[in-house]
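Student: Sequence and predicted structure are below.
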Amino acid sequence: MCDNAAVNTDSAEPDLAAQRTAVADPGAEVAARDRLRVMGDWLASAARVSAQIIVVVLLLWVVGQILGKVWTGVLPVALALLFATVLWPGVAFLRRRGMPDSIAAATMTVTGILVMVGVVAGIVPSVVGQANALGHKAADGITKAKQWLQGPPFNVGDDQITNLLDTLQNKVKASAGAIAQGAVSGVSTATSTLMMVFTVLILVFFFLKDGPKFLPWLRRTTGDRAGSHLADLLARIWTTLSGFIRTQAIVSFIDAVFIGAALFILGVPLAGVLTVLTFIAGFVPIVGAVVAGALAVLVALVGKGWVAAAIMLGVILIVQQIEGNVLQPWLQAKVMQLHAAIVLLAVMLGGSMFGISGAFLAVPTAAAVAVILRYANEQLARKAGETPVEEASVETTPVGVGSS
């Protein structure tokens, strides 16, 4: 009996201690239980979000794989949309003057073709006429470079230079088969390029002719609620792409004017060609300007010497500073709303995945994705009953509400 009482007394002591602790701090047990529950909720949320992120990344990977497989079909559509944004103001002007849709679209399509043919016709004769002289200048430049390497501080001997040239010659001979195969594939590439150009032109005509009918058809097909969102989103994307093409054309034109003027003043060979290439390369932000500028400096070095090349480099750097710090922020701030780092990464990623066409389409694609994300954020804020800071003074109505 005594032993059992002692055991009961000993076992009761921890319970009494716990009761005293609970009386002294009644929220301790609740706090401990709530902390564990909160940690469990955090872990559950983290696991759920992680699974969602994995699914989204997997979906994007699948989309990228499918896009890579059907890129030859997607590229003409994307190019046609961009060219349609350029020609659409002219079509809208002609339609307001009473011209039928098909005739207005055909007129602007033919106008675009004539402009492109005129640019090519202006470039080719200049290249053919000055290629011989530029080749002699390049040979003289190689001779000067050889003499420079033979002098101090390099003091490279004739034997070393001869061995280097022989090595390069042997590699070229060993690669003769690959070069011939590349020439054959180049012919097929040129043929496929002509086919793609023809396809793009046909698509541009249909986009200009039937483009205004697309959003009403989409609204009728998908229903009023979903159609309202899709129509609003696609209209914003179209506005962004149109603004990108217009502002980039202005920036490229200003770059071409100043750099072309410097080329003509210095008497650099192929000045007209380099001016046109500077304008075209300007449609690939950041990277295109660097490539075109490097080419202009190289031609100036070969054709006119290092003084002209140094002057040309200075002009290009000044123009690029004006473009990057004044023109781009001013003209594209409200249109693109993309940071320069995002633009650079988009161009590099698009170029590495899809080549020159990918670099050209990277920034419009990034801008379209940004429009989609901003639209989703707006709808999310409205569903949550929030008012964005930039819209705090503007009374807004959710899309689709009150619309017929």
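Tutor: Noted; the coordinates are in hand. Everything numeric here is computed off the predicted structure, so don't read it as measured data.

Student: From here on, just use CA atoms for contacts and neighbour counts.
Tutor: Noted.

Student: which residues in the stretch 301-404 of the chain form helices?
Tutor: Using DSSP state H, counting those that start in this stretch, the helices found in the stretch 301-404 of the chain span residues 306-322, 328-332, 340-383.

Student: correction: the stretch 1-150 of the chain
Tutor: Secondary structure of the stretch 1-150 of the chain, counting by DSSP H, counting those that start in this stretch: helices at 2-24, 28-69, 71-96, 101-150.

Student: could I get the ones you listed as JSON lines with distance to L277 and mean neighbour count?
Tutor: JSON lines is the format used below for the helices of the stretch 1-150 of the chain (distance: least, C-alpha to C-alpha, whole Å; neighbours: other C-alpha atoms under 10 Å):
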{"stretch": "helix 2-24", "distance to L277": "81", "mean neighbour count": "11"}
{"stretch": "helix 28-69", "distance to L277": "28", "mean neighbour count": "12"}
{"stretch": "helix 71-96", "distance to L277": "18", "mean neighbour count": "18"}
{"stretch": "helix 101-150", "distance to L277": "9", "mean neighbour count": "15"}
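
Student: Just put these in TSV and tack on distance to G211.
Tutor: Below are the helices of the stretch 1-150 of the chain laid out as TSV (distance: least, C-alpha to C-alpha, whole Å):
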stretch	distance to G211
helix 2-24	74
helix 28-69	24
helix 71-96	9
helix 101-150	10
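
Student: looking at these, which is closest to V369?
Tutor: The closest approach between V369 and any of these, judged by C-alpha to C-alpha, belongs to helix 28-69 at 12.7 Å.

Student: Just give me how far stretch 89-104 sits from the chain centre.
Tutor: Stretch 89-104 has its C-alpha centroid displaced from the chain centroid by 31 Å (C-alpha atoms, centre = their mean, to the nearest Å).

Student: Against that first model, consider the following:
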Amino acid sequence: MNSNWENQTVQADRRPLNYSDLKHWLGLVVLLIVAALLAWALQAILLLFAVVFLLAMVLNPLIAFLQRRRIPRGLALALLGMAFVAVFTLALSFLIPPLLTQVNDLIRETPETWTRVQAQVVAFGKHYPYIRQAVPETDKIFDTVGARSGDLLRLLFVSSFRIAGGLFGSVFALLLLVFVLVNPRPLIFRFLTLMPDDHREAARRTLLRLTQHMAAWGKGVVINGTISAITTGLLMALIGVQPALLFGFIAFLGEFVPIVGPVLASIPALFVALSLGADKFGLALLAVLFVQQVETNVLVPFILGKSMELNPVSILFFTLAMSSLFGLTGAVLSVPAAALVKIVIEEFYLRQRTFNEDQIQSQANQIILGE
């Protein structure tokens, strides 16, 4: 009896596609294409909501901590808001004015700095002619980049502040964040209600793990960025590479883009150091490497531990992919996107399967060793 039923099942699975099946799959493909086009058309709005939900996940543990101390959620949100306003006011009073002054000084001195860099490279090329021959168009590159360097740097800073202001300072985003934080229960309830019964528990675990991951990520970025900014600023000031405060601030911003962000953030300081001579450049390079090694080997394991468990290769992939699709905002959202994909795969696919991890590890080692 069982054997006949299994044979009928196999025959049913092997039946050829008919017109109804083709219509079903064609309709599904069309719906996916339409959904992708609609998402692309609404990418600015979707990115805004993604940033707001990310901030809500980062801030919610602080509000939950106050709630556990018998403080009403609305009052906890108000206290958190007042704390951020106080910090922003202090920064506006003591940090922003000298920072803007150093930005203007750096922009004004960029042509002179570029001229000194050119002189250093030319002198270096005279001592090592084979390097000069390997780059025959150096003068043309210097002339072109030098002519545009001031405008490029000015555009970079103006664009950065406009993007930051548009994403994090708009009234709509702030109101949306308040609405999400003050009463997130209806949103979570509807999300779980939409899930099929068989997958509701997996969806709950996914959302819970993602919230925990994002809270850890937000804490890690702020703490790592603050320590890296202070260390970079102090070391650059000791070396004599100015404006050190600005370079520290750039190092802080670089922490929001994983792996490649700190490297890119070190370029302005190294550029100015190169204009001051090979000794200053060498010291600045050692300082940058020291800060990055401390962050990689001390700060990240101590602050984040194994809470994220994201492979650097996957982080790099998501950073490049998200930045190619959505620009700077996509680069900032690359770690949350990588964490979401990882959690969804684990909860909805890997958790349902049973496999021998030791055997798979052995097979992986055989592939690596070519056995």
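Tutor: Alright, I've got the coordinates. Everything quoted here is computed from the prediction, not taken from an experiment.

Student: So which of the helices of the stretch 1-150 of the first structure is nearest N377 of the first structure?
Tutor: Per C-alpha to C-alpha, nearest to N377 of the first structure of the helices of the stretch 1-150 of the first structure: helix 28-69, 17.0 Å.

Student: sorry, back to before: can you tell which of the helices of the stretch 1-150 of the first structure is closest to F206 of the first structure?
Tutor: helix 101-150 (7.8 Å).

Student: Show me which residues of the next helix or strand after that closest one are buried.
Tutor: Tracing the chain C-terminally past helix 101-150 of the first structure and defining elements by DSSP states H and E, one meets helix 158-174 next. By neighbour count with 16 or more other C-alpha atoms under 10 Å, helix 158-174 of the first structure contains no buried residues.

Student: returning to that earlier point: let's have the helices of the stretch 301-404 of the first structure in JSON lines, adding distance to A18 of the first structure and mean neighbour count.
Tutor: What follows is the helices of the stretch 301-404 of the first structure, written out as JSON lines (distance: least, C-alpha to C-alpha, whole Å; neighbours: other C-alpha under 10 Å):
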{"stretch": "helix 306-322", "distance to A18 of the first structure": "73", "mean neighbour count": "17"}
{"stretch": "helix 328-332", "distance to A18 of the first structure": "67", "mean neighbour count": "17"}
{"stretch": "helix 340-383", "distance to A18 of the first structure": "48", "mean neighbour count": "17"}
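
Student: For W148 of the first structure, find the nearest of the ones you listed.
Tutor: Closest approach to W148 of the first structure among the helices of the stretch 301-404 of the first structure (C-alpha to C-alpha): helix 306-322, 13.3 Å.

Student: what packs against that closest one?
Tutor: Helices and strands touching helix 306-322 of the first structure, by 3 or more C-alpha pairs under 8 Å, 6 or more residues apart in numbering; DSSP states H and E, are helix 224-266, helix 287-304.

Student: Just send these back as JSON lines, with distance to D210 of the first structure too.
Tutor: JSON lines is the format used below for those (distance: least, C-alpha to C-alpha, whole Å):
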{"stretch": "helix 224-266", "distance to D210 of the first structure": "15"}
{"stretch": "helix 287-304", "distance to D210 of the first structure": "33"}
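
Student: Just say which of those is most tucked in.
Tutor: helix 287-304 (a mean of 20; mean count of other C-alpha atoms under 10 Å).

Student: Would you mind pulling up the elements that that helix packs against?
Tutor: Helix 287-304 of the first structure packs on helix 101-150, helix 271-281, helix 306-322, going by 3+ C-alpha pairs under 8 Å, 6+ apart.

Student: Figure out which of these is closest to V204 of the first structure.
Tutor: Smallest distance to V204 of the first structure across these (C-alpha to C-alpha): 7.1 Å, for helix 101-150.

Student: Report the angle between that closest one and helix 71-96.
Tutor: If you take axes from the mean of the first three to the mean of the last three C-alpha atoms, to 10 degrees, helix 101-150 of the first structure sits at 130 degrees to helix 71-96.

Student: aligned partner of G282 of the second structure in the first structure?
Tutor: Alignment note: G282 of the second structure maps to A310 in the first structure; criterion TM-score structural alignment.

Student: where's that match relative to G98 of the first structure, distance?
Tutor: A310 of the first structure sits 55 Å away from G98 of the first structure when distances are taken as C-alpha to C-alpha, to the nearest Å.

Student: Present the helices and strands packed on helix 287-304 of the first structure as TSV; the columns should include distance to L298 of the first structure.
Tutor: Shown next, in TSV, are these (distance: least, C-alpha to C-alpha, whole Å):
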stretch	distance to L298 of the first structure
helix 101-150	10
helix 271-281	11
helix 306-322	7
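
Student: Would you tell me which of those helices gets closest to L241 of the first structure?
Tutor: When those are compared for distance to L241 of the first structure using C-alpha to C-alpha, the nearest one is helix 271-281, at 17.0 Å.

Student: what does the closest one correspond to over in the second structure?
Tutor: Using TM-score structural alignment, helix 271-281 of the first structure lines up with residues 244-254 of the second structure.

Student: Mean per-residue distance, the matching stretch versus the first structure.
Tutor: Its aligned residues in the first structure lie a mean 1.9 Å from stretch 244-254 of the second structure after superposition (mean C-alpha distance after the TM-score superposition for the first structure).

Student: ok, now which ones touch the nearest residue to A237 of the second structure once chain neighbours are set aside?
Tutor: In this structure, A237 of the second structure finds its nearest non-sequential neighbour in A244, 5.4 Å apart by C-alpha to C-alpha, 6 or more residues apart in numbering. Taking C-alpha atoms under 8 Å, 6 or more residues apart in numbering, we find A244 of the second structure in contact with T232, G233, L234, M236, A237.

Student: conserved subset of these in the first structure?
Tutor: Retained in the first structure (both residues aligned by TM-score structural alignment, their matches' C-alpha atoms under 8 Å) from those: G233, M236, A237.
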